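A.B. asks: Fold the stuff below for me.
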Amino acid sequence: MYDGYWATTINGTLTYTPTTDIKECSHGWEFEQSDFIETDPTEHELVCDKSSYAHNTMSINLAGRALGTLIMPMIADKYFGRRIMFYVAVASYIIFTLPLLWVSHPTARLLLRFIQCCGFETNYLMPYVILMELIPPNRRDLTVMLTFVSWTLGMSSMSLVAYLSMHWKVISAVSIVPMVLSFIYWRMLPESPRWLLSKGRLRECADILFNIGAANGTKGTVTREEVEEELRDLSYRLPANEPLSRVFVYPKLRLRACMLFLLSFTQFPVYGVGVMSMTIMPGNYFMSHLILTLFEIPSVFVGLTVTHYFGRRFLAFSSLFLCGICCIVAPFCVDHMWKLIAVLAVLKLAVSCTLYLVFLLPSEILPTPVRTSGAGLTVVSGMLGMTFAPYLLQSGQGGTLQYWVLLGITLLGALTVVPIPETLGLVMPQTFLEGEELGRGRPLTAWIHKWNVHKYPAAPPHHTKEEVQDLMNGKA
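C.D. replies: Model prediction:
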């Protein structure tokens, strides 16, 4: 606030004279409450000299998500498996969200925010990877669609929750409810049989396979001894406890992994600008949020249809092309709110199609020993890119700069897709050799789709004993 001083005039009247000097506010604040009765910043008065706390909170959130998504999937791959790590991530969110409802000390709140966000992406990745490792190749795109629809419906429902509650504590409490309910599935959610096989836990792997067989009506077609013997033969081909860095020993696998990381890094900022734009657009905040989130639902059906019939690469190039068109059109709509919302909605639809692939392709390209840690690192790469989104929106360089920047990184994203093979109909690689050989016989210049996929090999060639021995000895 501006400083000033009191002085007595000649006739004895006491007057206050303001100056151009600035001093700390000393009379408290009043907050506009038409959208929210109470928010975290208004309750803790995070304004003026404390306004940087909000930016620190966002940085802490992203740092926690990045670190947790980097470490927790690696621990899952090496030690505990997908199932246990999923519940560890869920429990950590519940435990460290509840204190935020009453703790007021700034440092303590930042620490709680950091730990709370560590398991955020892991909550999604663990059951997702379990499903991807259980289902046949022709149903993987359907699984991604279902997880994306669930995610989008959850985001859309938050518009209604926020509108009805108008209080940040209610929103936080509601976010805990589905986490608590997930423990209902403790006995129903199986461990990934592929992971159990990679760890030599053959009996547990066989138990799950027999449960699947019973559910599918194939009970009694094979004996347990036959299944365990087949699993034992498969286990001899698998490297044990291989780190994610093993991917970089194989040239093709290394290139594809790096391209996946870079694709995620370029597309998460596009998604982030689409989401965060609603906070700076005039008009109804809740309606803007609802429109932009609902436009993700068509994207998952588009993603499922296009990947199933026309292939992964076709979806990647077409969605990135549409993103580029939206980035070119958006600067000319900044002065028209509804036109800009419409363009951003289409942009969000297109980039959601690309993110559909960001989650699908790592599970189809990376081998089982590092599948969850590789998928986690892919997401971490995206979150690192997403940290630039708020700075683009608040750059102060006009309302169009961010769209030209997004156009540039979208073009870069298109280049990353070029060396990635078409995975339509391919078997998920179990070993590093299978990951290196994935796509052999499928030219990158060929358009592979549902009607010609039978012309191309659906699995890598069988490994010889010498190749397996080279792998176990650490030879590329």
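
A.B. asks: C-alpha from now on. contacts and neighbour counts both.
C.D. replies: OK.

A.B. asks: What residues sit buried inside the longest helix belonging to the chain?
C.D. replies: Scanning the chain for the helix with the most residues, using DSSP state H, yields helix 337-365. Of the residues in helix 337-365, 340-365 count as buried by neighbour count, 16 or more other Cα atoms under 10 Å.

A.B. asks: Stretch 58-77 now?
C.D. replies: By 16+ other Cα under 10 Å, the buried positions in stretch 58-77 come out as 58, 60-74, 76-77.

A.B. asks: Ok, stretch 92-101 next?
C.D. replies: Neighbour-count burial for stretch 92-101, counted by 16+ other Cα under 10 Å, picks out 92, 93, 94, 96, 97, 98, 100.

A.B. asks: Take those and keep only those in helices.
C.D. replies: Among those, DSSP H puts 92, 93, 94, 96, 97 in helices.

A.B. asks: and the residues you listed, which two are the farthest apart?
C.D. replies: For those, the farthest-apart pair by Cα to Cα is 92 and 97; their separation is 8.3 Å.

A.B. asks: The structure of the following sequence is requested for comparison with the preceding one:
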Amino acid sequence: MSIRSIKTAAALGYNVKCMENGDQNKRKESKCEDFDDILELVGSQGKFQKFLLYVVLCPVTAIEPVLALNMLFMLYEPDHWCNVPAGRVAVLVGNTIGRLVQNSEWILPLIQKVNRFYPQDYDLTIPSQYNWVCDKSEWATWALTFGGLGNAVGTIVYGMLADHKMVGRKPIFFLCLVLNVFGRIASYFFPSNFYVFLGLLFLTGTGFPMVIGMASLPLIAWLARDWFYIGMITTVPMVLVFGFYNYIPESPRWLISVGRTEEAALIIKKMAEKNGTSDKISDTQLDSMLKLIVSKQNQNRQRVGVWTLYSRPRLALKTTLITIAWVMNGTIYYAITLNSSNLSGNQFVNFFILAMIEIPAGYFGSVLVDKGGRRWTQVAFFILCAFASIVAGVASPHKHNEGWAIASVVGAVVSKFAITLTFLVVYLQATEIFPTIIRSTGSGFASTISSIIGIFTPYIVYLSKYNLGATWFAIVAMSIVGMVSSAFLPETLGQSLPESIEDAENFGKGTKFWSLVPKTKDEKPINEA
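C.D. replies: Predicted structure coming up:
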């Protein structure tokens, strides 16, 4: 689904005074603690932001899963035979099953070479065209694995480059786009050379950072029917994103954090001009505000990193629990998506339903986390995912029975609903449990570990070749691990969230395990030592 980059929080907490122009040349003081206070002056939800959101980000977000998941359809392995008995052979002519031929030695080589696959929903997939079946049945799994390996490497390498003061977010975004589009197009011409194909998938995997785009993918695959056309139709449109190059600015928040205030000022002025707030702040005032923020930033800068996450025992435990929950969420989500091709019924319809179920999952997740809290919401839906996966696992081996087939699909859909909801919760928990100074580091660490473990997800799905229920029972085990790790995380709903490493160490201390939602910060703090 896809895995995606972590946004850096900017609550710096600087106690600085800024000046704001008032009517009739009067001046009034306003508190300027960070970049968010500058946004209040120039507009945080004006035309500038709406253009970026609706004209740029929404189309890119819609297209991205189409490119990220097109291999799921291109690598589909049709039903086939590996060894055809010489004495009794089913002859396929086009889409027609001929009669059985007795003792026809001459027809056997022709059948093994040409008519190896039963009629399917596709005219051609990569496995059917290049015979990635039988003794080569693992090749499709290898292809997905190398894409995941590239994703893990890209998360680390491009994440560091994006943070480097001489590079930044925008250049890395478009570098990833180049690798994805042109690397993926190049790979479509090399399935016959397996190792070149793997190398190109690894390269494009490094560039991977929605629902509508994901839901449109099975329609494209159903209409195209040929793996090459599926690939080109889902990849080439991404070239259009390069047209947004001049409209996507570098992150002014990040520019300020690395001291590149002149560039940040130009973007902020453009933002104010688009939002019609240029009269709210003068060039002199903006330059003064930026210098004050950078000055305070340098005074209060602390040397932190991944090691900081494990510098205190309780903080280390929370980091480990969040990482485990994140890994289980990511791996289960990806496994359910990949395993959609093994479900009973029509692959295209199944994938469409699994994509669309994310819409109600997102809605109910946003409601439940504010009603029942983060911790028990995630625990409850990990349990639901486990039970639904048991149903799918028991029913899947009986896919030719209509009742069992329906049960397996329902189990898969409920599992996808549950894991989509828990994924939203764990992301929210990470942003609230880690203090500002290590929030990006903590979330990035958990996401990176999830990407690394996710490399092996295609092999979890490959278990279905031995038993159609095996993948689902692996998901049950992962759901239980995720449930346990989530249960021991502290509740964050309505609490005074940590602002320092010491706060993060003591956060949740003294809370009873079986408490539903601890009393809010207005009633009685739960973070007492």
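
A.B. asks: Give me the mean distance between the longest helix of the first structure and the second structure.
C.D. replies: When the second structure is overlaid, helix 337-365 of the first structure sits 1.9 Å from its aligned residues on average, using mean Cα distance after the TM-score superposition for the first structure.

A.B. asks: which of the buried residues of stretch 92-101 of the first structure lies closest to residue 159 of the first structure?
C.D. replies: Set against residue 159 of the first structure, the nearest of these by Cα to Cα is residue 97 (20.0 Å).

A.B. asks: what residue of the second structure takes the place of the closest one?
C.D. replies: By TM-score structural alignment, residue 97 of the first structure lines up with residue 184 in the second structure.

A.B. asks: One more: residue 38 of the first structure?
C.D. replies: In the second structure, the residue paired with residue 38 of the first structure is residue 124, using TM-score structural alignment.

A.B. asks: Residue 82 of the first structure too?
C.D. replies: So, by TM-score structural alignment, residue 82 of the first structure is matched to residue 169.

A.B. asks: Name the helix or strand for the residue nearest to its match when sequence neighbours are not counted, please.
C.D. replies: Ranked by Cα to Cα, 6 or more residues apart in numbering and with sequence neighbours excluded, the top spatial neighbour of residue 169 of the second structure is residue 162, at 4.8 Å. Per DSSP states H and E, residue 162 of the second structure falls inside helix 139-163.

A.B. asks: Residue 494 of the second structure too?
C.D. replies: Under the criterion DSSP H and E, no helix or strand holds residue 494 of the second structure.

A.B. asks: just checking, the match of residue 97 of the first structure touches residue 200?
C.D. replies: Yes. Counting by Cα atoms under 8 Å, residue 200 is a contact partner of residue 184 of the second structure at 6.9 Å.

A.B. asks: excluding its backbone neighbours, what's nearest the spatially most distant residue from the centre of the second structure?
C.D. replies: What lies farthest from the middle of the second structure is residue 103; by Cα atoms, centre = their mean that is 54.1 Å. Distances taken as Cα to Cα, 6+ apart place residue 87 nearest to residue 103 of the second structure, at 4.5 Å, with adjacent residues excluded.

A.B. asks: How about residue 144 of the first structure?
C.D. replies: Nearest to residue 144 of the first structure is residue 360, by Cα to Cα, 6+ apart, at 6.6 Å.
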